[in-house]
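# Next comes the sequence, and after it the predicted model I'd like to discuss.
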Amino acid sequence: MSTESPSAPESKDATVVQPEPAPDTRSHTGKPPSFAGLRGQNLLYAVTFCSSVGFLLFGYDLGFMGGLTTNTQFLNDFGNPGATFLGFIVASYEVGATFGALFQYLMADYLGGRKPANTMGLVIVIIGAIIQTTSFGIAQLIVGRIISGFGLGIATTVIPIWLAECTVPKSRGRMMAMQLSNLIIGLIISNWLVYGMTTNHTGSVQWRFPISFQVLLAGAVISFLPFLPESPRYLASVGKNEAANYALAALRDGWPDDEKIAYEIKEIEYAIAVESEEVGSWSDVFHDNGISGFTRVAIAFSANFFQQMSGVNVMSSLGPYVFEVSIGMSNHNAMLVSGGLQVYYFLSSLIPWWTVDRVGRRKLFMIGSAGMGTCMMLSAVFVGVNTKGTGYAAAAVLYIFHTFFTLGWQSNMWVYPSELLPLKLRLRGGALAVVSQWLFTFTVVMITPVMIDNIGYKSYIVFMIFNYVTIPIVYFFYPETSQRPLEVVDLLFADREGGRRPAIFEVVKDSVKKEFVRSIEDQLKENARFRYENEDVLAEAKEQVHHLEGAESNV
């Protein structure tokens, strides 16, 4: 990218600090912009709630099959599959989700926005859930799980991006943390629903009803979506400026012609202009394109990889199996302890509501990985000693593991790709990141029963190593994005003075320098102000031309 590119940050000394737009005091007539009668923070909470129900479905789908892996009725109805085949039945969902995320990557331009893509994904989830519920053979069950997974792969790609593009920087992480707490509520519901059906009912209803419950959750999200706004950033990127102004005004509790709304729209348009110089096709996620596109996609992909290889989904998807087979509990106690774990998991997930926007993404990633690695090391020791007392100690350590996971890698990871990726690549790059999420969820869920059967306590050592290796990778390669406007993150990767492209190590160092980040924020405001003022001048000039042309035609 040349030095004349609008993306080249100016030097800190040359930057003139521009004041924020003054609050608009003009009078307005008519009703202010709103959706379902909501605006401002209440509307943001409504978007967060809808996203949260989508992630509640995500958590429910991760958890209910883990409970069924020890359900006698379910196992008998499907021929008592061995550990390897049982792992595949559970993991087939992740196979579908991986292909769903790939579909989103390839077809993102043809789905018409964040809301339509989300709706399509959830409809597919419902179709797959119906096929699973009516299963009378293992082939039909697996096909249904793959189809439902395909739909959820689409939805989990879009939901975090939609939420991130609607929220304000200072509360983006907290909103995502609220959403991820609902994922855990989904795990809780799945564990206790399966437990209740197992202990209080007989016959295939024990497993058919928990599977059918997916339909209720997916249907709830579909019913909410028509009443909520589309992403203003998406609308601006496809030239729907009037709709973008209206949606942003409703989300920010303003009016479409307010200066504060106009400034934010101009900041978005400036970032789009920077990206559009060289970005244009699906293959751009594999190229630099003047915005370090491939580097940013690779970091987002790796964040999903490291989250899964932490071992968290060993417990989310196979909790009862681990407590029964690895630790040695009875089936009944394994179900109870696994259900209790999800309640504890939820309580731990409340911690990021406070920390995620205060501590910063990088520090939380590293703290979480250090804690999880230590917990996995202790679990290996306790399971290896193999006494009743150390078995319960291992269970306690796996509880503590989830505190470190929620602190470092739960909501923090899900918001990070949406903050890191440029607008033009956000959906495609986010889709590839979710491919990583589901691909390695599949890997972990597939191999865990086999690992436990064959190498026992050493299974935990594998996850310990992955957690410890993550720490230096985050330190050297993960830029800080917390509380940064999405457009500021774009400019962190832009050319420096003289057209020099910064290496990722330099970007990471600059991202934690408050003065450097402030200079970029000032540059963004200056360019937004310039666009705003010049657009008014251009509009006046056009109006004068039209007036003169009209006068000449009357002569």
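Nice, I can see it.
# Going by C-alpha atoms from here, please, whenever you check contacts or count neighbours.
Fine.
# Need the nearest residue in space to Ile146, chain neighbours excluded.
Gly96 (4.2 Å; Cα to Cα, 6 or more residues apart in numbering).
# and that neighbour, what does it touch?
The contact partners of Gly96, taken as Cα atoms under 8 Å, 6 or more residues apart in numbering, are 145-151, 153.
# so who does the residue most central in space within the chain touch?
The residue lying closest to the centre of the chain (Cα atoms, centre = their mean) is Trp414, at 3.3 Å. Listed by Cα under 8 Å, 6+ apart, the contact set of Trp414 reads 160, 176.
# how near is it to Phe442?
Distance, Trp414 to Phe442, using Cα to Cα, to the nearest Å: 18 Å.
# before we move on, what about Thr202?
If you go by Cα to Cα, the gap between Thr202 and Phe442 works out to 31 Å.
# Over to Gln41?
On the measure of Cα to Cα, Gln41 and Phe442 end up 37 Å apart.
# and what of Lys542?
Taking Cα to Cα, one finds Lys542 at 58 Å from Phe442.
# between these two, which one's more packed in?
Phe442 (24 against 12; other Cα atoms under 10 Å).
# What is the three-state secondary structure of the more buried one?
Following DSSP: H, G, I helix; E, B strand; the rest coil, the label given to Phe442 is helix.
# do the same with Arg358
Per three-state DSSP, Arg358 ends up coil.
# Please apply the same query to Glu543.
Glu543 ends up helix, using three-state DSSP.
# ok, now the one 10 residues further on?
Per three-state DSSP, the secondary structure class of Ser553 is helix.
# how close does it sit to Ile504?
60 Å.
# Looking at the two, which is more packed in?
Per other Cα under 10 Å, whichever of Ser553 and Ile504 has more neighbours is Ile504, with 18 against 7.
# close enough to count as contact, Arg428 and Ala108?
Yes - with contact defined as Cα atoms under 8 Å, Arg428 counts as touching Ala108 (6.7 Å).
# Check which residues of stretch 535-550 are buried.
By 16 or more other Cα atoms under 10 Å, stretch 535-550 has no buried positions at all.
# what comes into contact with that stretch?
Residues contacting stretch 535-550 (Cα under 8 Å, 6+ apart): none.
# Who has more neighbours out of Arg428 and Ala108?
Neighbour count, other Cα under 10 Å: between Arg428 and Ala108, Arg428 has more, with 29 against 19.
# Helix or strand: which one has the more buried one?
If you go by DSSP states H and E, Arg428 is part of helix 423-455.
# what about Asp510, neighbour count?
18.
# Same check on Ile142?
So Ile142, with other Cα under 10 Å, has 22 neighbours.
# And for the one 4 residues further on?
Applying other Cα under 10 Å, we find 27 other residues in the vicinity of Ile146.
# What of Gly79?
There are 10 residues near Gly79, going by other Cα under 10 Å.
# try this one side by side with the last:
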Amino acid sequence: MAATPANQQQNGHPQNDDHKHIQIKDSFLVGKALLNFTSIFVSLGVFLFGFEQGLMSSLITNEFFKSYYHEPKPAAIGIMISILEIGALFSSFIAGRVGDLVGRKKTIRYGSFIFVIGALIQFLSPTIFILSCGRLIGGVAIGFLTTIVPIYQSEISPPTDRGFYACAEFTGNIIGYAASIWVDYGFSFFESNTSWKSPLFVQFMMGVFLWLGTYIIVETPRWLLNHDHDLEGMVVIADMYADGDVEDEHAKNEYRNIKEGVLIDRIEGGERSYQYLFKRYAKRLSVACFGLFFSQMNGINLISYYAPMIFESAGWVGRQAIFMTGINSIIYVLSTIPPWYLVDSWGRKPLLMVGALFMGIPLYIAGYSLYLDDKYTAAVVVTSIIIANAAFGFSWGGIGWLLPSEILPLPVRSKGAALATATNWLSNFIVGLASPILLDEIKWKTYLIPATSCIISFFAVWYLFPETKGLSLEEMGSVFDDKSSIFSYHASGNVGSNSSSANSLNNYGSTTERRPSQSVNEPETVQTAAMMARNPATMRPELDNLIVGGSTSNIIPAASTSSLKPVKSDAGSIASFDMNNVDVVQEIEPPTLKQILDYKLREQNKPSFISELFNKNEKKKNNDEENRLLE
């Protein structure tokens, strides 16, 4: 550990002359470097899902694979493919609970370890049944990873860049899919069982790599503060958002905002039960579930799992079908890049609606072309599938996974994400199981089903989904009208001050409520946070830097202080707050520098896993020697 004074203008944060900030750096991974490294590394969790998803799509057309497993029928292939979704469906419920109990980081560790076991079984499988069992275990791992990784990502990402990191994470998933296709294609030149066994071994090694990496990444600050690990939470916040400067005002305010949200949820009776989730946050949950439901029913896994079969049906045979799938995967990866820059500027809704149309229309065209079955069919089907696939990567792919983790409140985030993820896997299972059977039985008509789903999803987004771009996780109640609030701005100046620390927060005060400007003749009204979000012109900038902790009578005339009582949102309840008996609201203060330094010192003095193991072996050796001498 190194504790050094920061420069006067270190990292763009102005500092006072009367004291020097302290930076505590355990490694060079702090600030943006830590955030980017962590985001990229945890994205390996969804990379593995993409890899396993694409791996089988090519292997099931491999002649040596089919010969080794005695020419499995379409139903057996459908079960083997879709059983992964069954494992993921059930484990997604467990993952939510485990994520709440032991943390996001350890849950990713458990998921990656289970993935390693499933991948090893698949590599060694002598029968299609054992291969399916390995896929089932791999599905359990995928359920853990796809439930927790998006939550982890959203909880560490800044509000203004959360969409960027979520879409970049999805790009990692599609890179995994593309990599598996090209790995399959490369090994397909071996004229033996090596052509399909080698990709399975590559999958196993990547699982090992992710498991080892979970000992490096940090826990999310929101989980730490929600479980009262305040010292560690403050250190992680400083490392991620202030280059390790534990006295940085932005880091302190981020701590206050997160901790305030935690305490408000407790006061409001955040029971963390599924019943509470359904009753209190029904709209949020429906948006989260619909986002992942449509992302599957719109036909993406009809393409992802069975693209080589589709291309074979259109006239591309054998290795040509895998090659065309590989070309499709490259375009798929490229299509996921524009949302990095558009999701936080255009917003979530426009991308989803555009994606729905650009998926549905090509799928209708592909079905009609297969119905005609003329000389243009092969080219038309390939083009239509590539466009539909790219439209999904541009829209529903990343945003579908972003919505559950960003719109659900902290007390029930894991449970809500588990339900949304379970919806995804149930839909995925239906698509994976039914697709080869439908392609075999009704052929071109199969494409009409996802195409129609795309059109339905367009109107569902238009009418049901609110826009959430730019909001912090604690601000989501302002657009769903289901969260109570307190009047609280954590800034470092008096009313009307223009301190840089206040500005740097980008108005993080998540559940704040303001009063609109009023004339003398206007009736007194109170504006909720939801109303303010929909009509920003009514905000009062002179209140932006109100300090919680001082008496409100020093800032606003006594005649109007009664209007500062918390206002119930449509479904909110803050009956436990009796503001008439509260004169001063206490500031939520982060841990002091001394407490943080003592904590870091204690952590440094803890023996490492290797040293503990060495000491245990040394102690056992000494005991054995002593027993031998006594004999």
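Noted; the coordinates are in hand. Values in this document were obtained by computation on a predicted structure and should not be read as measured data.
# quick revisit: hang on, the residue nearest to Ile146 of the first structure in a helix?
Yes - judged by three-state DSSP, Gly96 of the first structure forms part of a helix.
# for the residue mapped onto Leu357 of the second structure from the first structure, what are its contacts?
In the first structure, Leu357 of the second structure lines up with Ala370, judged by TM-score structural alignment. Ala370 of the first structure makes contacts with 467-468, 471, as judged by Cα under 8 Å, 6+ apart.
# swap the cut-off to 10 Å and go again
Residues near Ala370 of the first structure by Cα atoms under 10 Å, 6 or more residues apart in numbering: 364, 404-405, 408, 464, 467-471.
# is it true that Glu191 of the second structure touches Lys197?
No - Glu191 of the second structure lies out of contact with Lys197 (Cα atoms under 10 Å); the separation is 11.9 Å.
# which residues in the stretch 51-200 of the second structure form helices?
63-68, 74-102, 104-124, 128-156, 162-187, 194-213 (DSSP state H, counting those that start in this stretch).
# Let me have these in a markdown table, extended by distance to Glu254 of the second structure.
Converted to a markdown table, the helices of the stretch 51-200 of the second structure look like this (distance: least, Cα to Cα, whole Å):
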| stretch | distance to Glu254 of the second structure |
| --- | --- |
| helix 63-68 | 54 |
| helix 74-102 | 21 |
| helix 104-124 | 20 |
| helix 128-156 | 11 |
| helix 162-187 | 15 |
| helix 194-213 | 27 |
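# Which of the ones you listed sits closest to Phe28 of the second structure?
Proximity to Phe28 of the second structure (Cα to Cα) singles out helix 194-213 among the helices of the stretch 51-200 of the second structure, at 16.8 Å.
# Spell out which residues are contacts of both of Arg428 and Ala108 of the first structure.
Residues touching both Arg428 of the first structure and Ala108 (Cα under 10 Å, 6+ apart): 102, 158, 282.
# residue in the second structure matching the first one?
Under the alignment (TM-score structural alignment), Leu102 of the first structure pairs with Phe93 in the second structure.
# Hmm, Thr421 and that match touching each other?
Yes - at 8.4 Å, Phe93 of the second structure counts as touching Thr421 under the criterion of Cα under 10 Å.
# okay, the two: which has more neighbours?
Taking other Cα under 10 Å, Phe93 of the second structure and Thr421 do not tie; Thr421 has more neighbours (30 against 22).
# Could you verify my assumption that that one touches Leu403?
No - at 11.0 Å, Thr421 of the second structure and Leu403 do not qualify as touching, with contact defined as Cα under 10 Å.
# and for the two, which residues touch both?
By Cα under 10 Å, 6+ apart, the residues touching both Thr421 of the second structure and Leu403 are 288-289, 292.
# Out of those residues, which comes closest to Trp211 of the second structure?
Leu292 (26.5 Å).
# Need the overlap of contacts for Glu191 and Lys197 of the second structure.
Phe64.
# How far does stretch 305-315 of the second structure sit from its chain's centre?
Stretch 305-315 of the second structure sits 31 Å away from the centroid of its parent chain (Cα atoms, centre = their mean, to the nearest Å).
# Also stretch 40-59 of the second structure?
The answer for stretch 40-59 of the second structure is 16 Å, by Cα atoms, centre = their mean.
# Which residue range of the first structure does it align onto?
Counting by TM-score structural alignment, stretch 40-59 of the second structure sits on residues 49-68 of the first structure.
# The matching stretch vs the second structure, mean deviation?
In the superposition with the second structure, the average deviation recorded for stretch 49-68 of the first structure is 1.1 Å (mean Cα distance after the TM-score superposition for the first structure).
# what's the neighbour count on Lys513 of the first structure?
Quick note: Lys513 of the first structure (other Cα under 10 Å) scores 11 neighbours.
# Which stretch of the first structure lines up against stretch 459-468 of the second structure?
Mapping stretch 459-468 of the second structure onto the first structure (TM-score structural alignment) gives residues 472-481.
# Kindly check the end-to-end length of the matching stretch for me.
18 Å.
# swap in stretch 278-296 of the first structure?
End-to-end distance for stretch 278-296 of the first structure: 16 Å, by Cα to Cα.
# what's the answer for stretch 459-478 of the second structure, then?
OK, stretch 459-478 of the second structure end separation, Cα to Cα: 23 Å.
# quick one: buried residues of stretch 78-88 of the first structure?
Of the residues in stretch 78-88 of the first structure, those buried (16+ other Cα under 10 Å) are 83, 86-88.
# repeat for stretch 390-410 of the first structure
By 16+ other Cα under 10 Å, the buried positions in stretch 390-410 of the first structure come out as 390-395, 397-410.
# In helices, which of those residues appear?
Within those, residues falling in helices by DSSP state H are 390-395, 397-408.
# circling back: now the contacts of Ala370 of the first structure in JSON lines, with distance to Val517 of the first structure?
Converted to JSON lines, the contacts of Ala370 of the first structure look like this (distance: Cα to Cα, whole Å):
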{"residue": "Leu364", "distance to Val517 of the first structure": "20"}
{"residue": "Phe404", "distance to Val517 of the first structure": "29"}
{"residue": "Phe405", "distance to Val517 of the first structure": "28"}
{"residue": "Gly408", "distance to Val517 of the first structure": "23"}
{"residue": "Met464", "distance to Val517 of the first structure": "35"}
{"residue": "Asn467", "distance to Val517 of the first structure": "30"}
{"residue": "Tyr468", "distance to Val517 of the first structure": "29"}
{"residue": "Val469", "distance to Val517 of the first structure": "28"}
{"residue": "Thr470", "distance to Val517 of the first structure": "25"}
{"residue": "Ile471", "distance to Val517 of the first structure": "24"}
